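>>> The following block contains a protein sequence and its predicted model.
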Amino acid sequence: MTTHASESIGGRRLHDCLLSGMSGNAEQVIVGLNWTLVAARGGAGMAQTPARGTAGCRSLPRPGSYSGQPLAALAALWQSENVFEHAIAVAAINARWNRFDLEGSPRNGLELIENRGERTVVIGRFPGVAERHPGIAVVEREPRPGEYPESAIETLLPKAEFVAVTASTIINGSLPRILTLCKDAFVLMIGPSTPLSPALFDLGIAALSGFVAADIGRLARAVSEGGAVAALRPFGRYVTIQRESRH
């Protein structure tokens, strides 16, 4: 499942809803070892930096030109064939939605996961989740013993009642297919790459748990120096928003 989301009808709808209301310019763009950061006046967004998959240097098409561009122009890189530009696009989108003043629950989204055995499917390897919730189905691109390969979503998701999905599925393009397969499940998206956009509720996601930056200077330094999630956490806060109950 490596096709960009923009190549499917579901992906185009995802793209369109996330790009609504884009304004302002990117003040800083960093493509770090683990995370890509786009900072703007009203907010900052992150996206997981894709694995290079090749030896030696690999460049973005226009290094040195991304900072200062309109967020809308960076978000349009969603269509790019370059995976790093695609990550910049997601980070720019998150800079629009994950505003510094955004309000929501401070809970870590991992706390919302419910154990319903294999009717709980977690897509992505979150530290400690399998240990805290024995019997759930964990799906990974490179599965370890006890985990399922990506191909298993075709059989696991239609029966699922609770699905927790990494926000990296936006970047790798697999989210539209995932949402198609689990229309009746409670779907939770987790991770610093999560766009905290209520528009995603209309696509079938019930809860969004992401990251809102607070100290841009120190966050940017941590990203540029290869920081992982634990290194970023002190420079922002978790925010979780949920869809209103439907009766």
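Alright, I've got the coordinates.

>>> hey, let's count contacts and neighbours off CA atoms from now on
Will do.

>>> ranges for the helices of the protein?
Using DSSP state H, the helices of the chain run over 9-18, 71-75, 83-97, 129-132, 153-156, 168-172, 175-181, 216-224, 229-232.

>>> Which elements pack onto the fourth one?
With contacts defined as 3 or more Cα pairs under 8 Å, 6 or more residues apart in numbering; DSSP states H and E, helix 129-132 has no helix or strand neighbours.

>>> Outside of it itself, list whatever touches it.
Applying Cα atoms under 8 Å, 6 or more residues apart in numbering, the contact partners of helix 129-132 are Leu110, Ile136, Val138.

>>> Which of those fall in strands?
In strands, defined here by DSSP state E, the members of the contacts of helix 129-132 are Val138.

>>> sorry, back to before: closest one to Arg52 among the helices of the chain?
Taking Cα to Cα, helix 83-97 is the member of the helices of the chain nearest to Arg52, at 8.8 Å.

>>> angle of the closest one against helix 9-18?
Taking axes from the mean of the first three to the mean of the last three Cα atoms, to 10 degrees, helix 83-97 and helix 9-18 form an angle of 40 degrees between their directions.

>>> For Ile170, see how far away the closest residue to Val83 other than its chain neighbours is.
In space, and not counting its chain neighbours, Val83 is closest to Pro50: 6.7 Å by Cα to Cα, 6 or more residues apart in numbering. Distance, Pro50 to Ile170, using Cα to Cα, to the nearest Å: 12 Å.

>>> do Asn82 as well
15 Å.

>>> What of Arg221?
Arg221 is 25 Å from Ile170, where distance means Cα to Cα.

>>> what does Phe100 give?
Where Ile170 is concerned, Phe100 sits at a distance of 22 Å (Cα to Cα).

>>> ok, now Gly10?
12 Å.

>>> So for the two, which residue has more residues nearby?
Taking other Cα atoms under 10 Å, Gly10 and Ile170 do not tie; Ile170 has more neighbours (24 against 17).

>>> Now for the residue nearest to Val83: which residues touch it?
Asn34, Val83, Phe84, Ala87.

>>> Just the buried ones from those residues?
Neighbour-count burial (16 or more other Cα atoms under 10 Å) is assigned, among the contacts of Pro50, to Asn34, Val83, Phe84, Ala87.

>>> ok, Pro70 touching Ala26?
Yes: with contact defined as Cα atoms under 8 Å, Pro70 and Ala26 form a contacting pair (6.0 Å).

>>> okay, now the one to match up with it:
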Amino acid sequence: MSSPWDVYDALIDDLPQDVTVVLSDRGTRWTRVVNSADGVGSAWSMKDTSRPAISVGTPDAGRPIRDVAALVRSWNLAEASVGQAAINSWYSRAEVAARNGFVPTGAGLTWRQVFDPYADAVTGRVVAIIGHFPFARAALHKAADLQILERYPEPGDYPDTACEYLLPQADYVFISSSSFVNKSAPRLIDLAVGGGAHTVLVGPSTPMHPLLLELGVDTVTGYVPDPEVGRAEVIASLSPTGQIGPGTRMHQHRTA
């Protein structure tokens, strides 16, 4: 990719022309978009609104999914959350994810278990995690050095600006896909893959598209919501809770 925007353009270019947005909801922690093909997409809600929104006064509902998805390019990050959720509303459809090569990770698995498969693999290794996952330290305690990088650091975390220094030296890098909203994902992937790290994208904000594997990511994890999550009343009740809602974790590994 010659430009970081190429990643976003490719994700938008593969969206259908004839699908529209039916509903969008900017929840406290999760932003959701429902499309006319019954797809539901989620993205981490970011509240940064320093730049003017480019869609002020324009309702999301009724617009082509590609138009709403283009909001991911906005530097008003609250608006960009809607764009990423619109992108994911297509790639998080079960049939689209399957067509793109993604398979269910396992029945009943939640995001709390996303690091568990790497518990032994990271033994004695340097591990960097983009995003503060409170359950990561327990799962990856065998790592020689566990580095958590966070935009709003908690005690023991590194500031996320340390990525330029730490990721090229890491053996394993786990990247929260909320980074697609704040536009840091392309650079984080480049730093991790370029340094030779085993690189994993995690979280419901992940667009399940094989492009990410072509960029060198080793494992892409995503999420397919249960069909009922698409109902307006369910979205309204879920948003304030901070919970992502019922669904199935999906993944795809890169083949050598």
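Ah, there it is. Computed from a predicted structure; not experimentally measured.

>>> Quick one: the strands in the first structure, in order.
Under DSSP E, the first structure gives strands at 26-31, 35-40, 44-48, 120-123, 137-139, 162-166, 186-190, 207-213, 236-242.

>>> Relative to the second structure, which residues correspond to the shortest one?
What that stands for is strand 137-139 of the first structure. With TM-score structural alignment applied, strand 137-139 of the first structure matches the range 147-149 in the second structure.

>>> which residues touch that stretch?
Under the contact criterion Cα under 8 Å, 6+ apart, stretch 147-149 of the second structure has outside partners 126-132, 156-163.

>>> The same query, at a cut-off of 6 Å, please.
Ala128, Ile129, Ile130, Gly131, Asp157, Tyr158, Pro159, Asp160 (Cα atoms under 6 Å, 6 or more residues apart in numbering).

>>> quick one: which of those is nearest to Val7 of the second structure?
Nearest member of the contacts of stretch 147-149 of the second structure to Val7 of the second structure, counting by Cα to Cα, is Ile130, at 18.8 Å.

>>> and that closest one, how many neighbours does it have?
26.

>>> Alignment lookup: it to the first structure.
So, by TM-score structural alignment, Ile130 of the second structure is matched to Ile123.

>>> contacting residues around the residue nearest to the spatial centre of the first structure?
Using Cα atoms, centre = their mean, the residue of the first structure that lies closest to the mean C-alpha position is Ala167, 2.5 Å off. Neighbouring residues of Ala167 of the first structure by Cα under 6 Å, 6+ apart: Met189, Ile190, Gly191, Ser193, Thr194.

>>> and with 8 Å instead?
Neighbouring residues of Ala167 of the first structure by Cα under 8 Å, 6+ apart: Met189, Ile190, Gly191, Pro192, Ser193, Thr194.

>>> how close does the aligned partner of it in the second structure sit to Trp44 of the second structure?
Using TM-score structural alignment as the criterion, the counterpart of Ala167 of the first structure in the second structure is Ser177. According to Cα to Cα, Ser177 of the second structure stands 8 Å off from Trp44 of the second structure.

>>> Hmm, Phe162 and the match of Ile130 of the second structure touching each other?
No: Ile123 of the first structure is not in contact with Phe162 according to Cα under 8 Å; the separation is 11.0 Å.

>>> Show me what Leu77 of the first structure aligns to in the second structure.
In the second structure, the residue matched to Leu77 of the first structure (TM-score structural alignment) is Leu71.

>>> same question, Gln28 of the first structure
In the second structure, Gln28 of the first structure lands on Leu23 (TM-score structural alignment).

>>> check contacts around its match.
Taking Cα under 8 Å, 6+ apart, we find Leu23 of the second structure in contact with Val33, Val34, Asn35, Asp60, Ala61, Ala232.

>>> what's the burial count for Val31 of the first structure?
Neighbourhood size, Val31 of the first structure [other Cα under 10 Å]: 22.

>>> what's the answer for Arg141 of the first structure, then?
As a measure of burial, Arg141 of the first structure has 14 neighbours, counting by other Cα under 10 Å.

>>> dump the residue contacts of it.
Counting by Cα under 8 Å, 6+ apart, Arg141 of the first structure makes contact with Gly124, Pro149, Glu150.

>>> Please report the distance of Val127 of the second structure from His198 of the second structure.
Going from Val127 of the second structure to His198 of the second structure by Cα to Cα gives 9 Å.

>>> Which one's more surrounded, these two?
Comparing Val127 of the second structure with His198 by other Cα under 10 Å, the one with more neighbours is Val127, at 24 against 17.

>>> Tell me how far the more buried one lies from Asn35 of the second structure.
Counting by Cα to Cα, the gap from Val127 of the second structure to Asn35 of the second structure is 37 Å.

>>> just Glu214 of the second structure next, same as before
In terms of Cα to Cα, Glu214 of the second structure sits 27 Å off from Asn35 of the second structure.

>>> Could you check which of these two has the larger neighbour count?
Taking neighbours as other Cα under 10 Å, Glu214 of the second structure and Asn35 compare with Asn35 leading, 23 against 11.

>>> Who's the closest spatial neighbour of the aligned residue in the first structure for Ser81 of the second structure, skipping the chain neighbours?
Alignment note (TM-score structural alignment): Ser81 of the second structure maps to Ala87 of the first structure. Leaving out its chain neighbours, the residue that sits closest to Ala87 of the first structure by Cα to Cα, 6+ apart is Ala47, at 5.7 Å.

>>> what's the answer for Val33 of the second structure, then?
Ser24 (4.3 Å).

>>> residues in contact with the one you found?
Contacts of Ser24 of the second structure by Cα under 8 Å, 6+ apart are Thr31, Arg32, Val33, Val34, Asp60, Ala61, Val82.

>>> My read is that the first one contacts Ser81, right?
Yes: with contact defined as Cα under 8 Å, Thr31 of the second structure reaches Ser81; the gap is 6.3 Å.

>>> Quickly list what's touching both of these two.
Ala43, Trp44, Ser45.

>>> Map the first one onto the first structure.
This means Ala43 of the second structure. Checking TM-score structural alignment: Ala43 of the second structure goes with Ala47.

>>> Pull the number of nearby residues for that match.
31.

>>> so how far is Ile205 of the first structure from the equivalent of Thr206 of the second structure over in the first structure?
Thr206 of the second structure maps onto Thr194 of the first structure when the alignment is built from TM-score structural alignment. Distance of Thr194 of the first structure to Ile205 of the first structure, computed by Cα to Cα: 11 Å.
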